[in-house]
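Trainee: sequence and predicted structure, then a few things I'm wondering about:
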Amino acid sequence: MAGQRLMVFSAVNRTVIFGAIWLVLTEGNPGGLAFGALTVPAAVWLSLSLLPPSRRLGMLRLIAILPKFLLGSLMGGVDVAWRSFKPRMPIAPDWIVVPVALPDTARVALGAELSLMPGTLVAGAQDGKLLVHVLDRHADHSGIATNEREIARMIGLPEEAP
């Protein structure tokens, strides 16, 4: 029963998200509504088939981390721009391996989030670890663990899990 409710909840959420994406892509053009009425359910069915829901996503928790993500992305962009205009700024590119205790789908979300932040690029995952390219190996990368904990809270994992 709980699994069925989770499936319905996920289907409704994905329908709303894919519908909103469709409206943005078609710029709300009424001519695209008929095709969208076919495409959105197909996309929902495909997404549920390829990535079945495993946990209920805490939307309030997701909204709560959004401002921090946007600010971090902005600050990272300023940092990269500053380094490009000041050639003497420290750049020591390197690869770091980060062990992650999140389930597969959440690990992918963490990798995507880190890749959107300037200065880090996740190039792969294997055996529960992320391979991350960083602009400065001497910089503090403890923010990665913080992001992991936030994603764990967002999907309802116990605090001590990651």
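Mentor: Arrived safely.

Trainee: when you work out contacts or count neighbours from here on, use the C-alpha atoms and nothing else.
Mentor: OK.

Trainee: beyond the longest helix anywhere in the chain, next helix or strand please.
Mentor: In terms of residue count, the longest helix belonging to the chain (DSSP state H) is helix 59-85. Using DSSP states H and E, the next helix or strand after helix 59-85 towards the C-terminus is strand 94-99.

Trainee: dropping in the other structure now:
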Amino acid sequence: MTYALSTVGRFLGLLLLWWIVAGGDAAFWYYGLFSAALATALSLRLIPPVRPGVGRRAGRRGRPWEIPGLTVWFLWSALSGGVDVARRAFAPAMPISPHVARVPIGIRHPGGRRLALWMVNLMPGSLVVDEGDGWADLHVLSAELDIEASWRELNRRIARIVGD
């Protein structure tokens, strides 16, 4: 039942988004139906709905009110990371020594796990190069950067939001 409700909800939400983008013009409604159906199928494949009891600890609920805190933390991390990358690019004294760090993925929720991997790719100077069941290999610009601490904080924040 949860899967069906999630599918219908996503489809209707995407259809509404298409209608808004189309300016309320229903002249090409079949494009909207096709686009919403395709986007729904893709979203279900990439971020499947969580079935009851899977991906959550018993009795734990997500904390969506912590999303603004994650957003602020992420924007600050991205800004400071961007400044660091720029300094390294323009100052020869700043070391650039590419390094790959294997970090544990502590999030069991599939959507939360995927979000963490996507977000770390958006942070300047880091990139996911490989992943497994409980780990990810992150490429960073320098071994001196404390990517593990940033990764743990990102995992902690997302896990609290998704209730993991």
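Mentor: Received it, and whenever you're ready, just let me know what you need. It should be emphasised that the depicted structure is a prediction, and the values quoted were computed from it without experimental measurement.

Trainee: quick revisit: what is the longest helix of structure 1 packed up against?
Mentor: Helix 59-85 of structure 1 sits against helix 143-154, with contacts defined as 3 or more C-alpha pairs under 8 Å, 6 or more residues apart in numbering; DSSP states H and E.

Trainee: what's the helix it packs on aligned against in structure 2?
Mentor: Counting by TM-score structural alignment, helix 143-154 of structure 1 lines up with residues 150-161 of structure 2.

Trainee: coming back round to it: could you figure out how far the longest helix of structure 1 is turned away from helix 143-154?
Mentor: Inter-element angle recorded for helix 59-85 of structure 1 and helix 143-154: 160 degrees (by axes from the mean of the first three to the mean of the last three C-alpha atoms, to 10 degrees).

Trainee: just give me how far helix 59-85 of structure 1 sits from the chain centre.
Mentor: 13 Å (C-alpha atoms, centre = their mean, to the nearest Å).

Trainee: mean deviation, it versus structure 2?
Mentor: In the superposition against structure 2, helix 59-85 of structure 1 averages 1.7 Å from its aligned positions (mean C-alpha distance after the TM-score superposition for structure 1).

Trainee: most centrally placed residue in structure 2?
Mentor: Nearest to the mean C-alpha position of structure 2, counting by C-alpha atoms, centre = their mean, stands Leu115 at 1.8 Å.

Trainee: please pull up the equivalent of that residue in structure 1.
Mentor: Checking TM-score structural alignment: Leu115 of structure 2 goes with Ala109.

Trainee: relative to Ala11 of structure 1, how far out is Gly19 of structure 1?
Mentor: Remark: distance between Gly19 of structure 1 and Ala11 of structure 1 (C-alpha to C-alpha, to the nearest Å) = 12 Å.

Trainee: element containing the match of Leu115 of structure 2, please.
Mentor: Element membership for Ala109 of structure 1, per DSSP H and E: helix 104-116.

Trainee: which one is Ile122 of structure 2 nearest to, not counting chain neighbours?
Mentor: I think there's a mix-up here, since residue 122 of structure 2 is Leu and not Ile. Ala78 (7.5 Å; C-alpha to C-alpha, 6 or more residues apart in numbering).

Trainee: I figured that neighbour was touching Ser126, is that so?
Mentor: No: applying C-alpha atoms under 8 Å as the test, Ala78 of structure 2 and Ser126 come out as separate, 10.3 Å apart.
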